[in-house]
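Enquirer: I'd like to go over a predicted model; first the sequence, then the structure.
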Amino acid sequence: MPAARRILVAGRPGAGKSTLARQVAAAADVPYTELDALHHGPDWTPRPQFDDDVLALATSEAWVTEWQYPQARPVLAAHADLLVWLDLPVRVTMTRLTRRTVGRVRNRTELWAGNVEPPLRTVFTEPNHIVRWAWRTRHDYRTLVPEARAAHPDLALVHLRSQADTEAYLQALRAQAP
């Protein structure tokens, strides 16, 4: 089987999708595109060209990106060779997400298009605050991944359930690199 050249990394918020995607891209010598950077415009508004950018990415020769955003998932899955599912325990992902969010708020970390995380108190007032949204959607990939595999039987799957699985996968991927 030839090496995958179009690779998706799936997982709930806080799983480490972007970090793993960058590591996979480096190991596979394939360009990485951060999907959040394509999606978010100023003031957290979706960029109008997002769908076109996703299609251009999906139809390009080689890439690694995160598998997120409902309108992007089917387009990306239809063109991907491999889906890497980072399926870490909820307690791990929620802890990571909370720490990351608090750190970003405290440091006023600029994210995409000049956006910063809102004040922490908004976790209590905003239904779609990242922490609340992550909790509400924490089991979504248990349905999304099997649906994608059913729709795309040739889509290979790597299911990583722990940090040890992730490290072993990366080590194997690096060993295969030319």
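Expert: Alright, I've got the coordinates.
Enquirer: C-alpha from now on. contacts and neighbour counts both.
Expert: OK.
Enquirer: quick check: the residue lying closest to His79 once chain neighbours are set aside vs Gln68, distance?
Expert: Beyond its immediate neighbours in the sequence, the residue positioned closest to His79 (C-alpha to C-alpha, 6 or more residues apart in numbering) is Ala58, lying 5.8 Å away. Counting by C-alpha to C-alpha, to the nearest Å, the gap between Ala58 and Gln68 amounts to 13 Å.
Enquirer: between those two, which one's more packed in?
Expert: For Ala58 and Gln68, the more surrounded residue by other C-alpha atoms under 10 Å is Ala58, and the numbers stand at 22 against 19.
Enquirer: so who does that one touch?
Expert: The contact partners of Ala58, taken as C-alpha atoms under 8 Å, 6 or more residues apart in numbering, are 6, 75-76, 79-80.
Enquirer: with Gln23 instead?
Expert: Here Gln23 is in contact with Leu170 (criterion: C-alpha under 8 Å, 6+ apart).
Enquirer: so which helix or strand takes in it?
Expert: The secondary structure element spanning Gln23 is helix 17-28 (assigned by DSSP states H and E).
Enquirer: before we go on, here's another structure to hold up against the first:
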Amino acid sequence: MHRILVIGSPGAGKSTLARRLSERLDLPLIHLDREYFGPGWTMPPRPEWRERVNALAARPAWVMDGNYASTFDIRVPRATAVVWLDLPRWRCAFSVLWRVARNYGRVRPDLGPDCPEKFDLSFMRWIWSYPRTMRPKTARMLERLRPDQRVFVVRSRSDIPALEANLTHIKEAA
């Protein structure tokens, strides 16, 4: 297992889980938010973004976190495993509010340079609408995975230790 894609709603814990898996499995870590956002929350043009994601996904090994559904067609075929953090929206919204309160005005390591943590009401609305807008698309995408690709659906944070142990066992068996 050399390429693990971690997806899910904002606030689900993708970056934290990806960092833990990267450390535990000794795989390079790619935070897509760090790759996407430039100084001051600037965003790249779509063709440039797709080119960057293509180069990142082409690497031989990684743990990559981030949704960016517009690049699923690039990343999912390269993934050997997909971890979907399918947590309740109230949990995700609460986690983002807690993250903002803890880090307001500071740049987190999983974000781009000069992207200080801030409160964004439209981002909170996106989190709340995620189950209705993105969950069905994500479920359909996962149904189309190849037989050699593993999928892990996590519906509770209490399931994460078992997931980490399972992925460690799979890597050691490879």
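Expert: Yes, it's here. Just so we're clear, the structure is a prediction, and the values are computed from it rather than from any experiment.
Enquirer: one step back: most neighbours among the contacts of Ala58 of structure 1, please name it.
Expert: Among the contacts of Ala58 of structure 1, Arg6 has the most neighbours (other C-alpha under 10 Å), with 25 neighbours.
Enquirer: that residue matches what in structure 2?
Expert: Using TM-score structural alignment as the criterion, Arg6 of structure 1 maps onto Arg3 of structure 2.
Enquirer: dump the residue contacts of its match.
Expert: 60-64, 78-81.
Enquirer: so which of those residues persist in structure 1?
Expert: For the contacts of Arg3 of structure 2, the contacts that persist in structure 1 are 60-63, 78-81, with contact defined as both residues aligned by TM-score structural alignment, their matches' C-alpha atoms under 8 Å.
Enquirer: ok, of those residues, which come out buried?
Expert: 61-63, 78-81 (16 or more other C-alpha atoms under 10 Å).
Enquirer: which member of the residues you listed is positioned nearest Leu21 of structure 2?
Expert: Here the nearest of these to Leu21 of structure 2, counting by C-alpha to C-alpha, is Val63; it sits at 7.2 Å.
Enquirer: now that closest one: which helix or strand?
Expert: Short version: Val63 of structure 2 belongs to strand 62-65, going by DSSP H and E.
Enquirer: so can I have JSON lines of the kept ones among the contacts of Arg3 of structure 2 showing distance to Lys137 of structure 2?
Expert: Supplementary listing: these in JSON lines, determined by distance: C-alpha to C-alpha, whole Å:
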{"residue": "Pro60", "distance to Lys137 of structure 2": "27"}
{"residue": "Ala61", "distance to Lys137 of structure 2": "26"}
{"residue": "Trp62", "distance to Lys137 of structure 2": "24"}
{"residue": "Val63", "distance to Lys137 of structure 2": "22"}
{"residue": "Arg78", "distance to Lys137 of structure 2": "19"}
{"residue": "Ala79", "distance to Lys137 of structure 2": "18"}
{"residue": "Thr80", "distance to Lys137 of structure 2": "20"}
{"residue": "Ala81", "distance to Lys137 of structure 2": "18"}
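Enquirer: ok, which pair from the residues you listed is furthest apart?
Expert: Of all pairs drawn from the kept ones among the contacts of Arg3 of structure 2, the one with the longest distance (C-alpha to C-alpha) is Pro60 and Ala81, at 13.5 Å.
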